[in-house]
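1. Predicted model follows, preceded by the sequence.
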Amino acid sequence: MTKPIHKRESGILATVHKTAVGLARANVIDKATMREFDELCLTPVEPMAPEEIKALREREQVSQPVFARYLNVRKDAVSKWERGEKRPDGPSLKLLNLVRAKGLRAIA
């Protein structure tokens, strides 16, 4: 049916999601509604300013090359993000948001 949602910061959200999964299995909630509910539960991906990226890396106490390895990007990408020359997007931005929410170990 549906996979469990990864955003579990809220015990209430986890409980409501578990209930919705049960209702979907019982055919009380249709698949389209369940997909919409799953989407609402995803961790939002928000743009990050250069200062936020640098602060995040420093919070995790890693160098630019090490941070780049965790994110599977080149070291110069992290450097350019922190200087504001480029902006992360797509999977890189998603990973940065996950690190912000859950720490570097979440993507290790």
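-> Arrived safely. Numbering: from 1, shown residues only.

2. Please make it C-alpha for all contacts and neighbour counts, starting now.
-> Fine.

3. Tell me which residue is most central in the protein.
-> residue 98 (3.4 Å; CA atoms, centre = their mean).

4. Just give the number of residues close to the nearest residue to that one once chain neighbours are set aside.
-> Spatial nearest neighbour of residue 98, excluding adjacent residues (CA to CA, 6 or more residues apart in numbering): residue 106 at 7.1 Å. Using other CA atoms under 10 Å, the number of residues around residue 106 comes to 11.

5. ok, residue 103 to residue 79 distance?
-> Residue 103 sits 20 Å away from residue 79, taking CA to CA, to the nearest Å as the criterion.

6. what's the answer for residue 93, then?
-> 15 Å.

7. before we move on, what about residue 65?
-> 9 Å.

8. could you say what helices and strands the helix or strand encompassing residue 58 packs with?
-> Using DSSP states H and E, residue 58 sits within helix 50-59. Contacts defined by 3 or more CA pairs under 8 Å, 6 or more residues apart in numbering; DSSP states H and E place helix 50-59 against helix 75-83, helix 90-102.

9. let's bring in a second model and compare:
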Amino acid sequence: MAKKVSNLTAALLETADDLHDGGLMSDDTYRKITVRHMGPEAPPTAVPISAQEIRTVREEAHLSQAALAKYLNLTTGYISQLERGTKQAKGPALALLNVIRRKGIEALL
């Protein structure tokens, strides 16, 4: 159940929408505001990543499944499941995989 947004918060979110639409507020700042105030109704911040993309990210970083698991604080078996497509990355694992996809493994080192 989503929490009710107060009138003040609604006005601030409307202003943030206008600033974002006008190019005066960055996407990152806008997402932080909406996630904080809108909860589950906010736009997603992490893009889903396919099994093949996870394998590609890992191989481009020249990492074994065990090494990637260690960087992400996950098990090797979970990385294997992600790469086979039997599980979908969610939460912090998805966020970190998106960071690695965009900026490379160096962003975690």
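-> Thanks, I have the structure now. Keep in mind that what you see is a predicted model, and the values were worked out from it rather than measured.

10. Fetch the TM-score of the aligned pair.
-> The TM-score (TM-score structural alignment, normalised by the length of structure 1) is 0.62; 78 aligned residues with a CA RMSD of 2.5 Å.

11. The longest helix out of those in structure 1 maps to which residues in structure 2?
-> If you go by DSSP state H, structure 1 has its longest helix at helix 11-25. Mapping helix 11-25 of structure 1 onto structure 2 (TM-score structural alignment) gives no aligned residues.

12. And the helix or strand just after that helix, what's buried?
-> Later in the chain than helix 11-25 of structure 1, the nearest helix or strand by DSSP H and E is helix 31-41. Within helix 31-41 of structure 1, the residues scored as buried using 16 or more other CA atoms under 10 Å are 34, 38, 41.

13. Over to stretch 95-105 of structure 2?
-> Neighbour count says stretch 95-105 of structure 2 has 95-101, 104-105 buried, by 16+ other CA under 10 Å.

14. Go through the residues you listed and name the one nearest residue 48 of structure 2.
-> residue 98 (8.3 Å; CA to CA).

15. Let me see the contact set for that closest one.
-> Shown in contact with residue 98 of structure 2 (CA atoms under 8 Å, 6 or more residues apart in numbering): 46-47, 49.

16. I'd like to know which of these are part of strands.
-> Taking DSSP state E, every one of those sits outside strands.

17. how about TSV for the residues you listed, with neighbour count and distance to residue 58 of structure 2 added?
-> Shown next, in TSV, are the contacts of residue 98 of structure 2 (neighbours: other CA atoms under 10 Å; distance: CA to CA, whole Å):
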residue	neighbour count	distance to residue 58 of structure 2
46	15	18
47	11	17
49	17	12
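
18. mind checking how far the closest residue to residue 34 of structure 1 other than its chain neighbours is from residue 16 of structure 1?
-> Nearest residue to residue 34 of structure 1, sequence neighbours excluded (CA to CA, 6+ apart): residue 24, at 6.9 Å. Separation of residue 24 of structure 1 from residue 16 of structure 1 (CA to CA) stands at 12 Å.
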